[in-house]
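1. Turn this into a model:
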Amino acid sequence: MAMNAILPFEGIGASVKRKEDLRFLSGRGQYVDDINRPGQVYAWILRSQYAHARIVSIDTTAAAAMPGVIAVFTSADMAGIGGIPCGWQIHNKDGTPMAEPKHPVLAEGKLRHVGDPVAVVIAETRSQARDAGEAIALEVEALPAVTGTTEALAAGAPRVHDDIAGNLCYDWHIGDKSMTDAAFARAEHRVAFETTNNRLIANAMEPRSAVGDYDTTTGEHTLFTTSQNPHVIRLLMGAFVLNIPESKLRVVAPDVGGGFGSKIYHYAEEAIVTWAAAKLGRPVKWTADRTESFMSDAHGRDHVTRAELALDKEGTFLGLRVHTQANMGAYLSTFAPCVPTYLYATLLAGVYSTPAIYAEVKAVFTHTVPVDAYRGAGRPEATYLLERLVDVAAKQCGFDRIELRRRNFIATDAFPYQTPVALEYDSGDYFSTLNQALETSGWAGFEARRAEAAKRGKLRGIGISTYLEACGIAPSAVVGSLGARAGLYEVGTIRVHPTGSITVLTGAHSHGQGHETTFAQLVCDKLGVPVAQVDIVHGDTGKVPFGMGTYGSRSLAVGGSAMEKAMDKIIAKGKRIAAHLMEAAVEDIEFDRGTFRVAGTDKTKVLAEISLAAYVPHNYPIDEIEPGLEETAFYDPKNFTYPGGCHIAEVEIEKETGKVSLINFTAVDDVGRVINPMIVEGQVQGGVAQGVGQALMENCVYDAAGQLISASMMDYAMPRADDLAPVSVATHVTLCTHNPLGVKGCGEVGAIGSPPAVINAVVDALRDYGVTHVEMPATAPKIWSIIHGSTL
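-> Below is the predicted model:
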């Protein structure tokens, strides 16, 4: 079969089945908990049962004497170890840096949230370690706690950190206040809206796990960990916590069963097992159970916001004011400070041409698990606020909610478009995605469906969300100026073997997105090699030169672009070899998907012939062309990418129970060039499921004493198959103008556009009850109380 014959089926745009699924579905994946090293022992971590307490004493004598116990460590044993670093610094309005308390690996002096690690027991088996851990005598003085965001800022609130007054991490702002105030002064309509974006727990299918190993003969440390970015873990842990040279520290993230942001960060357990393995001279393994994950994995969202929208008589947006209080939890997680600032407030323009925007954000410490990026990271919070606010404005001011959006969309010919809040959008067509979604969802015929539902005793509503997000995180120069303490470029290496098969080494990381297929399709499309002959290597700092991992839908936009640049180098070198072999000038060599051709002739060489010649360089001048065919490229994007689209949800409510059922969901997204439509569809559907979960059922709850009430699957409601409806997924493409692939990203769009669409639908269903807003999650008891005029 000719090489090009496969391209229509496996290249860009083909719905190629995922290569990696065979090993996953057959149980042959290798996750961290599958890894067992010779002589391995097990760690169990004693965690605080108090939200706030002073440690009086820790007696480990009884625990250390129990069967199988090898060692018990507390913070005193880890003296000299650095705190867990934060990767982003935010400055206050006055230019002073944010408050940045030390985040110890094991608690020092105080306990600051339920789940705070106190001590670690190492034993021959996991059950022995657990039994011994429960024998540790921990004496504490319980102290008052504060878990609510607004309550933590109140005068007299308990301090999370003694040296941080008012529990304030930072007081930050963006935009033009005077211009925005002037817009409100001349407005015909002013609409105010308050909401809480509920705290969420990521709940990936695979709990976090870590195995530390140490080679006493070489002094080399190895950490196997469930991470989305192993190179960053190596950097943070090696340089700032354990003081291990990078040349002596290897971090491996094998198959990872879901991340959603919660596996981006450097966690205490990674440092504990790495340090303990070297201390004991034996591999140390730790795996979280589900409840442990609930109180140790970073949580998401948790914003309290008041927003105001100014409109003129015709409904044109004039100005937007936003005041947000963001809960950071007890400590600053790796990316936490940037989520409610540069990943949230810079997106408050959304898809609208609002000329004046001013946002203030106060980040607050509380006695809760640290909060960081969760699928979408700031973008869902911004979209939810905007899309609920637009619906409220339409209702209050008497405008049609669709036409109000259309009136204020950024014009399709206005790109590149500079927003009032720092970002410049490069491309988009919000009118087309809106029109396509309206048609697909049957919006025009909805009232007939509402009437039919009423005959069955049901309340039916329809809601819309038109959203935009920033992906491809992001330009190093930009994020560096905004407080990032690392560059956010990506690295790709293309290794063409002598027989023409290819290995790709990428700094991006796959934890369910299908990289082994999608990245192979890029190679197939450009170099003409069948997908089956392309291997993708990722997740191992000992093999991949460097990388910044995967989050913020950056894999294709940044990682794929690095691969594209490396392939360009491969082609350029291949042309030189081909020119020599075919006795032609380099400038006369053309390349198209696997074939080098002398322009205007029938003289050709396929890639496999060139690669063999590269490794057997008998007949070309090695003083001019180096042997081998392998190239590495770094790609640092010029801008974020900006996916957008329109989501429409249709719901029914049972009056007798208040239960909300999702009936239909339509998603039309502009994710840039689509590499694999089937994978895009799956990514969007998965994101929608998470967004529906937030809108209707998920909620992380603490009581007044700081106890985590929703600390298990019995108490934290996750969406199941019968909670969802068929999700119609379509795309409308406008290409990203500044990366070579034209891609924008699809991993987060479902979780961003769906929550406001669902809540807008719930509010629409309750229109006859005078309802203007329902806070997430819209649970059955909450809706029942609205319908029946009761407060629960």
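
2. from here on, contacts and neighbour counts on C-alpha atoms
-> Noted.

3. what's the spacing between the residue of the chain positioned farthest from its centre and residue 573?
-> Outermost residue of the chain with respect to the C-alpha centroid, by C-alpha atoms, centre = their mean, is residue 583; its distance is 51.1 Å. As judged by C-alpha to C-alpha, to the nearest Å, residue 583 and residue 573 stand 15 Å apart.

4. Relative to residue 563, how far out is the residue farthest from the centre of the chain?
-> 30 Å.

5. Which secondary structure state does residue 717 sit in?
-> Secondary structure, DSSP: H, G, I helix; E, B strand; the rest coil: residue 717 is coil.

6. show me the contacts for it.
-> 693, 697-699 (C-alpha atoms under 8 Å, 6 or more residues apart in numbering).

7. can I get the residues you listed in JSON lines with distance to residue 672 and neighbour count?
-> Below are the contacts of residue 717 laid out as JSON lines (distance: C-alpha to C-alpha, whole Å; neighbours: other C-alpha atoms under 10 Å):
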{"residue": "693", "distance to residue 672": "26", "neighbour count": "25"}
{"residue": "697", "distance to residue 672": "32", "neighbour count": "19"}
{"residue": "698", "distance to residue 672": "31", "neighbour count": "25"}
{"residue": "699", "distance to residue 672": "33", "neighbour count": "23"}
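
8. Which of the residues you listed fall within helices?
-> Per DSSP state H, helices hold the following members of those: residue 693.

9. Relative to residue 355, which of the contacts of residue 717 is nearest.
-> Checking the contacts of residue 717 against residue 355 with C-alpha to C-alpha, the nearest one is residue 693 at 33.7 Å.

10. from what I can see that closest one touches residue 716, true?
-> No - Residue 693 is not in contact with residue 716 according to C-alpha atoms under 8 Å; the separation is 10.5 Å.

11. Pull out the buried residues from stretch 553-571.
-> 553-571 (16 or more other C-alpha atoms under 10 Å).

12. Can you tell me which of these end up in helices?
-> 561-571.

13. I'd like to know how many residues surround the residue nearest to residue 201 when sequence neighbours are not counted.
-> The spatial neighbour of residue 201 that comes closest, neighbours along the chain excluded (C-alpha to C-alpha, 6 or more residues apart in numbering), is residue 299 at 5.0 Å. By other C-alpha atoms under 10 Å, 26 other residues sit near residue 299.

14. what about residue 299, distance to residue 336?
-> As judged by C-alpha to C-alpha, residue 299 and residue 336 stand 10 Å apart.

15. Please generate a structure for the following sequence too, so the two can be compared:
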Amino acid sequence: MTGVACGVPTFQYAAAPTSVYQIGTFAVDLDVVLTNTTPIGVTRGPGFAETIDPIERLIDKAARVMQIDRFELRRRNVVPASMMPWTNAMGTTFDSGDFAACLAHVEQRLRDLDVEVSEHEVTGVGIACHIKGTGGSPEENISFAFDDEQVIFTTGTQAIGQGHETSFRQIVTSLLGVTAEQIVYQAGDTNKIPKGGGHGSSRATFMASTAMSRAADIVVEKALPIAANMLEADVTDVEFVDGAFVVVGTDRSFPLLAVATEARKQGQSLDTYYHFERDALTWPNGCHAAVVALDQDTGRVRLLHYLTADDHGVMVNPMLVEGQSHGAIMQGVSQALLEQLQYDQSGQLLTGSYMDYAMPRADDLPEFDTHFLPTRCTTNPVGVKGAGEPGAIAGYPAVANAIADALHQHGCEEGDFRGIASSQAIWERLCER
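-> Here you go, the predicted structure:
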């Protein structure tokens, strides 16, 4: 393992091994093995993907053995919304969520599906609930500076395609009442801000928005007496509403940027730097389902449908959240069907380039049917939860469960899949009937 990958088995897996279910007792044994294979780092959903996969596959297997509907078995065991906040057997607290609602939403949409396959194919449905703690590095900082009718916003987080340039401006607009055009966005520059916690563990919006919210409160507190003086009113008669300081009960007001200009004239400044250290995580959660078709002649697996109901708390920009969801689902599905490291007997990696390592393409995937059922997060003032990882966590077990369901309906034993569900592996399993 490299870098923070060591935290996967020691913290992340151990934080929520019972997932969204009421399991009163759980024991974890950790084994460390020295190997000459390629070191692993972290990507979307580290630790929690390893948590969700076995428990979701066990639930489906238990439902078949007990002859109980898979949704019903989950419904009997999920933590109800009425018990939030809820502390699991490992002492980890989930602040919010409605797991049963996400489960029911996916169940209903599955019932409404019209699945068409050829006479040579057998279909299967797989389900996977998920949850993950997001927060990453515990420290973050931002700054607001006011200059020439604009707000210079600087954050230590660094975007790699998540769209922070858009969503962070939206947050600043909601807090300070300025327009997006009046905001100068700066990120990840140690010449401008001392710390940067990065974007890992779906932390950026949670951490940066918390710092923004608290810094905005300080800006307003600094500006209030200056605005009151400009309005020739008592401080107690002035309030900050939609980006302006207003004398209560009148139409007299000054916008924040005008007050910032006056403050500079008086030798004062509304510029604010805020650093904070979190004491909690956010817990995005939800339910995913996959529908697959197995070709009985070739073993080829086709992913026909992929449905989600996810809770990401307050969504600053739903379009960006959906984009994040699509990317994560692609990774989870690809882990089940395409991507696999192959080694020879000496430990030499055989799939060291994209000539040999299968990456997903557009025609490998269906149109994703994504839905969101947000519950407000209580561990940060904006109410957001992480949004970049659920598909990478639930994608693999959802597809694996769907394949197992199809094999079961075909009269085959599920067996133990190691690696991807290749056409060869599925064909051999189909021939065992």
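
16. tell me the helices in the stretch 251-400 of the first structure, going along the chain?
-> With DSSP state H, counting those that start in this stretch as the criterion, the stretch 251-400 of the first structure has helices at 268-280, 290-294, 379-397.

17. Tell me the gap between the shortest one and the middle of its chain.
-> Between the centre of helix 290-294 of the first structure and the centre of its host chain there is 20 Å, according to C-alpha atoms, centre = their mean, to the nearest Å.

18. list the buried ones in it?
-> 290, 292-294.

19. The first one too?
-> Of the residues in helix 268-280 of the first structure, those with enough neighbours to count as buried (16+ other C-alpha under 10 Å) are 268-278.

20. Pick out whichever of those residues sits closest to residue 526 of the first structure.
-> Nearest member of the buried residues of helix 268-280 of the first structure to residue 526 of the first structure, counting by C-alpha to C-alpha, is residue 270, at 39.0 Å.

21. Give the equivalent position in the first structure for residue 430 of the second structure.
-> Counting by TM-score structural alignment, residue 430 of the second structure corresponds to residue 787 in the first structure.

22. Ok, residue 55 of the second structure next?
-> With TM-score structural alignment as the criterion, the equivalent of residue 55 of the second structure in the first structure is residue 386.

23. cool, residue 235 of the second structure as well?
-> By TM-score structural alignment, residue 235 of the second structure lines up with residue 586 in the first structure.

24. How about the contacts made by that match?
-> Here residue 586 of the first structure is in contact with 575-576, 578-579 (C-alpha under 8 Å, 6+ apart).

25. Please narrow those residues to those residing in helices.
-> Mapping the contacts of residue 586 of the first structure onto helices (DSSP H) picks out 575-576, 578-579.

26. Most neighbours among those residues, which one is it?
-> Top of those by neighbour count (other C-alpha under 10 Å): residue 578, with 32 neighbours.

27. Would you mind measuring from it to residue 341 of the first structure?
-> 52 Å.

28. which parts of the longest strand belonging to the first structure are buried?
-> In the first structure, taking DSSP state E as the definition, the longest strand is strand 317-329. Buried residues in strand 317-329 of the first structure, counted by 16+ other C-alpha under 10 Å: 317-329.

29. For that strand, which helices and strands make contact with it?
-> Applying 3 or more C-alpha pairs under 8 Å, 6 or more residues apart in numbering; DSSP states H and E, one finds that strand 317-329 of the first structure makes contact with helix 149-153, helix 177-185, strand 303-311, strand 356-365.

30. which residue lines up with residue 341 of the first structure in the second structure?
-> Using TM-score structural alignment, residue 341 of the first structure sits opposite residue 10 in the second structure.

31. same deal with residue 399 of the first structure?
-> Using TM-score structural alignment, residue 399 of the first structure sits opposite residue 68 in the second structure.

32. What residues does its match make contact with?
-> By C-alpha under 8 Å, 6+ apart, residue 68 of the second structure lies in contact with nothing.

33. Pull up the gap between it and residue 61 of the second structure, please.
-> Residue 68 of the second structure is 10 Å from residue 61 of the second structure, by C-alpha to C-alpha.

34. average gap between whatever helix or strand residue 230 of the second structure lives in and the first structure?
-> Residue 230 of the second structure is part of helix 204-231 when elements are defined by DSSP states H and E. Aligned to the first structure and superposed, helix 204-231 of the second structure gives a mean residue distance of 1.2 Å (mean C-alpha distance after the TM-score superposition for the first structure).

35. helices and strands around that helix, which ones?
-> Short answer (3+ C-alpha pairs under 8 Å, 6+ apart): helix 204-231 of the second structure packs on strand 139-146, helix 164-176, strand 238-241, strand 244-247, strand 253-255, helix 256-265, strand 272-277.

36. For residue 115 of the second structure, which of those is the nearest?
-> Within these, the stretch nearest residue 115 of the second structure is helix 164-176; the backing value is 37.2 Å (C-alpha to C-alpha).

37. isn't the match of residue 430 of the second structure right next to residue 768, touching?
-> No - using C-alpha under 8 Å, residue 787 of the first structure is not in contact with residue 768, being 9.6 Å away.

38. More neighbours: which of those two?
-> Legend: neighbour count by other C-alpha under 10 Å for residue 787 of the first structure and residue 768, higher for residue 787 (18 against 10).

39. how far away is the more buried one from residue 652 of the first structure?
-> Distance, residue 787 of the first structure to residue 652 of the first structure, using C-alpha to C-alpha: 13 Å.

40. before we move on, what about residue 317 of the first structure?
-> For residue 317 of the first structure, the distance to residue 652 of the first structure - C-alpha to C-alpha - is 32 Å.

41. Could you identify which of the helices and strands packed on strand 317-329 of the first structure is most buried?
-> Each of those was scored by mean neighbour count; the highest is strand 356-365, a mean of 24, by mean count of other C-alpha atoms under 10 Å.

42. Not counting residues beside it along the chain, what's closest to residue 383 of the second structure?
-> residue 377 (4.4 Å).

43. Could you tell me how many residues sit around the aligned residue in the first structure for the one you found?
-> In the first structure, the residue paired with residue 377 of the second structure is residue 736, using TM-score structural alignment. A total of 25 residues lie near residue 736 of the first structure under the criterion other C-alpha under 10 Å.

44. my guess is residue 736 of the first structure meets residue 674, correct?
-> No - applying C-alpha under 8 Å, one finds residue 736 of the first structure not in contact with residue 674, separated by 11.4 Å.

45. got any residues that touch both of these two?
-> residue 743.

46. wait, isn't residue 409 of the first structure in contact with residue 350?
-> No - under the criterion of C-alpha under 8 Å, residue 409 of the first structure is not in contact with residue 350, lying 9.0 Å apart.
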